[in-house]
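Visitor: Just a sequence and a predicted model for now, questions to come.
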Amino acid sequence: MFSKSRLKAKREEFGLSQNNIAIELAISRVAYNHWESGKTVPNQKHLTALAKILDVPVTYFESEYNIVNNYLQLSPNNQIKAEEYVEELLLSQKTSNVTPLFSVQVLSDIQLSAGLGEGFFDEYETETVYSNEEQYGYDIAAWIEGDSMEPVYKSGEVALIRSNGFDYDGAVYALSWNDSVYIKKLYREEDGFRMVSLNKDYPEKFIPYEDEPRIVGLVVGHFMPVEGV
């Protein structure tokens, strides 16, 4: 898992400001700040560039880096002792009342509008959220914003999307149209798609095929992330 604290410490060790690194990466200072504040994590391209700027291996930014590095420096006998101790801790954890959580990587800069529509952003970073249940069968996870799909899909939830085309009328899809991404029920008609909200306060919309709408995928699940993790 990406470690924001390791990135900040190494940057400060080099005497660089957030803006210095943002300029090197050709991104905004705000985008870089989101990495150190834990709001988003760098994609692989930016991780590689950060490693080069700060003269460290790419794996340096993983929170497990110190654990692995220290383990490799142990003697063979002490490595066995360390493994046994970790197994004891895991067993103790499994027998306690700790509720397991499952991580999900969510697109930070793409929001599925359950309202008027949100645009695409220049960077496609991800952030880690947690669910009480393990999530299966999806390819993309993205935030939901707005109330047009309530009461089923709530603003602040994460939508789980399986990348595929249009399957059948009345299913809920993520749809890209005019530089915005929507989550709506879709019905295919002769000249386009009819986009329908669950919240009756929102009118239906017609999207002509000539606008070149793109089906991002079928919404196969949704959940409210666990807070305070």
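Guide: Sure thing, it's come through. Residues are numbered from 1 along each chain as shown.

Visitor: all contacts plus neighbour counts: C-alpha atoms, from now on.
Guide: Will do.

Visitor: quick one: contacts of stretch 169-178?
Guide: Applying C-alpha atoms under 8 Å, 6 or more residues apart in numbering, the external contacts of stretch 169-178 come out as 112, 161, 181-188, 207, 211-219.

Visitor: which parts of it are buried?
Guide: Buried residues in stretch 169-178, counted by 16 or more other C-alpha atoms under 10 Å: 172-177.

Visitor: wait, residue 154 sits on residue 147?
Guide: Yes. In terms of C-alpha atoms under 8 Å, residue 154 counts as a neighbour of residue 147; the distance is 6.3 Å.

Visitor: for comparison:
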Amino acid sequence: MNERLRELRDHLGLSQKAFGDQVDIGQSTIAMFEKGQRSLRDIHIKRICTEFNVNEKWLRTGEGSMFKESSDSVDTLHEIIRSFDIEQLELMKECLDMIIKEKESDKGSILNFQRTVTRPVYDLPASAGTGQFLDGYSYTNMEFPEYAVPPSSTFGVRIAGDSMEPEYFDDDIVFVRQQPTLENGDIGIFVLNGEGYLKQFEIMDDGYSLVSLNSKYPDIHITEGCAIRIVGKVLGKYSLS
């Protein structure tokens, strides 16, 4: 599937970043998909197929054409409309104009009611891998519903992997307040030896550890000499699915 994803992107003439922006997936994640380092989840496949009108069967298996073909129902509707006379078409146009105005009014009401806020969002593998956060490097400004964003958060981080399930899932965005210290049990963003991590901070008798909520991943015990930096405390999360 990774080769077909690359083929689709090349066919559309989009860079990895431009492609990812349209389906709300980070550039580094797109790169890992294309290299076969990560597998596309159903949510990613649905998002790509919807945005670019891609034939899902082709993307999954390589069978059929790359893009969806017109459905039989659309073709049938087209034939019915072509059979109408001028008066019937004028009446249909008036009805459609009325429906469009109603829907635009409803959409405007919803947009006015739901306020949004903006946060810079980093991709954890790309940004944390270089140890760079909040320096203007490799982030995208994204809008979120105001109710979902903790007011004191500084930025967001898109999560990759399953080490913090069942609380934080792959492709979730966590909202972080930049701060240099954490208390025992806090969830935070860390840079350790140049790699970025979302972990729980746990104080031990002989130091402290970075703990995964998923039990299949071992704790990371911090020893003297480790190059570690606390980036900030996680205050909340937002799921794009």
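Guide: Alright, I've got the coordinates. In this text, all values refer to a predicted model and were calculated from it rather than measured experimentally.

Visitor: Out of the contacts of stretch 169-178 of structure 1, which sit inside strands?
Guide: Members of the contacts of stretch 169-178 of structure 1 lying in strands (criterion: DSSP state E): 112, 161, 181-188, 207, 214-219.

Visitor: Of those, grab the buried ones for PyMOL.
Guide: The following PyMOL line selects those of these that are buried, judged by 16+ other C-alpha under 10 Å:
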select buried, resi 112+161+181+182+183+184+185+186+187+188+207+215+216+217+218+219
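
Visitor: can you give me how far the longest helix along structure 2 is from the chain middle?
Guide: In structure 2, with assignment by DSSP state H, the single longest helix is helix 86-113. When C-alpha coordinates are averaged (C-alpha atoms, centre = their mean, to the nearest Å), helix 86-113 of structure 2 and its chain have centres 32 Å apart.

Visitor: Following it in sequence, what is the next regular element?
Guide: Using DSSP states H and E, the next helix or strand after helix 86-113 of structure 2 towards the C-terminus is strand 116-123.

Visitor: what comes up buried for that following strand?
Guide: For strand 116-123 of structure 2, using 16+ other C-alpha under 10 Å, the buried residues are 119-123.

Visitor: need these in TSV with distance to residue 102 of structure 2, can you?
Guide: Below are the buried residues of strand 116-123 of structure 2 laid out as TSV (distance: C-alpha to C-alpha, whole Å):
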residue	distance to residue 102 of structure 2
119	32
120	35
121	35
122	38
123	39
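
Visitor: quick one: which of these is nearest residue 151 of structure 2?
Guide: Among those, residue 119 lies closest to residue 151 of structure 2 (C-alpha to C-alpha), at 10.5 Å.

Visitor: Please name the residues that touch the corresponding residue of structure 1 for that closest one.
Guide: Residue correspondence to structure 1 (TM-score structural alignment): residue 119 of structure 2 is matched to residue 105. Shown in contact with residue 105 of structure 1 (C-alpha under 8 Å, 6+ apart): 126-129, 141.

Visitor: Report the separation between residue 105 of structure 1 and residue 166 of structure 1.
Guide: 24 Å (C-alpha to C-alpha, to the nearest Å).

Visitor: ditto for residue 208 of structure 1
Guide: To residue 166 of structure 1, residue 208 of structure 1 is 15 Å away according to C-alpha to C-alpha.

Visitor: buried ones in stretch 135-149 of structure 1?
Guide: 138, 140-149.
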